[in-house]
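Trainee: please find the sequence and the predicted model below.
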Amino acid sequence: MESTVEKLEAMFLKSEADLEYIEKRLKLDFINSTTESRSSSEVNPALMLEKLKAIKAKHSSLSSEVKEILAAQKHSMDFITNNINSAMALIHHCQRTTDVEIDPLTVSEQEFAAVLSSVSSQTKAETPELPERRSQDVT
């Protein structure tokens, strides 16, 4: 999940650099064409540059949205993991304090627990810590 977001972010950065190159190239071509022909061309490069600036602004906003989505995904995953771990700890505590025997986990439950722990450790290893949200934000 995070590697896909990182790839998408890298693609946005590359496209932003490409847009800057195109903008500079268009300005240079416009300067060269006006000095050679001494007349206005059919296509207005200034208008094209304005459209290009609008595209760059949209690109920047999309890039920031991707970062916000990544942070929200990490927060959600941490919240879910913490709640499941708390529930499992409570179940184990209840099992130890009472004499009730609970059947061992099924194969699918064991697989889920393994996936959950691997995703949790992978998430913590790959992303920097975000500031904790207040408990009222989580509702």
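Mentor: Perfect, thanks for sending it. Numbering: from 1, shown residues only.

Trainee: hey, let's count contacts and neighbours off CA atoms from now on
Mentor: Will do.

Trainee: residues touching Ile69, list them.
Mentor: For Ile69, the contact set (C-alpha atoms under 8 Å, 6 or more residues apart in numbering) is empty.

Trainee: cool, Glu9 as well?
Mentor: Glu9 neighbours (C-alpha under 8 Å, 6+ apart): 63, 66.

Trainee: right, and the helix or strand after the host helix or strand of it?
Mentor: Assigned by DSSP states H and E, Glu9 falls within helix 2-37. Next helix or strand after helix 2-37 toward the C-terminus (DSSP H and E): helix 45-97.

Trainee: between helix 2-37 and that following helix, find me the angle.
Mentor: 170 degrees (axes from the mean of the first three to the mean of the last three C-alpha atoms, to 10 degrees).

Trainee: comparison target below:
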Amino acid sequence: MPDGQPPVYDPNTRRAPAHLITPHAGTYGSAAGTGASGPGFKYDRATLEQLKTDWNDMANDFQDDLIYATALQRAQGPGLEYASGNNADMINTSGNALHDTLMARKEYCRSMAAKYEAALGKYAAAEDTHTTEIKQTGGSL
């Protein structure tokens, strides 16, 4: 950091990627005439891969932020008087809350990435099945 100053948190520099907060084009539920039922979203392979990457990137950001929570959890008062100790206790409590929140958010992001990974697996399996069916009928891709 310049001049040995600690970093200053700027909430405007940490934004979720636009496609995570902006609705995507696509379909919800089953496509008409497919005979499939049940709710869900349909994305292409590239979108699924990008979403998985973005969720993992956010989880990594939360993991990186745990360093700051740890610093708060270990804060000590500047002096031996009551006020310093009490202030440090309050900072430690805030650090614990921040740590728990960051862990929960990181785990949520990882679980979302895992869902997109699973969807990619289903996508690949369906693609393989359709390729086999086309080859059996004498067609080509």
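Mentor: Arrived safely. The model shown is predicted, which means the values in this text are computed figures rather than measured ones.

Trainee: so after superposing, what's the score?
Mentor: Superposed pair, TM-score by TM-score structural alignment, normalised by the length of structure 1: 0.51. Supporting alignment: 92 aligned residues with a C-alpha RMSD of 3.1 Å.

Trainee: quick check: buried residues in the helix holding Glu9 of structure 1?
Mentor: Residues 9, 12, 16, 19, 23, 26, 30 are the ones in helix 2-37 of structure 1 that count as buried (16 or more other C-alpha atoms under 10 Å).

Trainee: please say which position in structure 2 the fifth one maps to.
Mentor: Mapped onto structure 2 by TM-score structural alignment, Glu23 of structure 1 lines up with Thr70.

Trainee: and Leu20 of structure 2, how many neighbours does it have?
Mentor: Per other C-alpha atoms under 10 Å, the neighbour tally for Leu20 of structure 2 reads 11.

Trainee: what does it align to in structure 1?
Mentor: Looks like Leu20 of structure 2 stays unaligned there (TM-score structural alignment).

Trainee: from Asp54 of structure 2, how far out is Leu20 of structure 2?
Mentor: 8 Å (C-alpha to C-alpha, to the nearest Å).

Trainee: and if you look at Glu117 of structure 2?
Mentor: 12 Å.

Trainee: who are the contact partners of the aligned partner of Thr4 of structure 1 in structure 2?
Mentor: Alignment note (TM-score structural alignment): Thr4 of structure 1 maps to Leu51 of structure 2. Listed by C-alpha under 8 Å, 6+ apart, the contact partners of Leu51 of structure 2 are 20, 113, 116.

Trainee: which residue, other than its chain neighbours, is closest to the second one?
Mentor: Think Ala113 of structure 2. Spatial nearest neighbour of Ala113 of structure 2, excluding adjacent residues (C-alpha to C-alpha, 6 or more residues apart in numbering): Lys52 at 4.5 Å.

Trainee: residue contacts, that neighbour?
Mentor: Counting by C-alpha under 8 Å, 6+ apart, Lys52 of structure 2 has contacts 112-114, 116-117.

Trainee: who's sitting farthest from the centroid in structure 1?
Mentor: In terms of distance from the mean C-alpha position of structure 1, Arg38 ranks first, at 48.5 Å (C-alpha atoms, centre = their mean).

Trainee: residue in structure 2 matching that residue?
Mentor: Per TM-score structural alignment, Arg38 of structure 1 is aligned with Tyr82.

Trainee: then Leu90 of structure 1?
Mentor: Using TM-score structural alignment, Leu90 of structure 1 lines up with Gln136 in structure 2.
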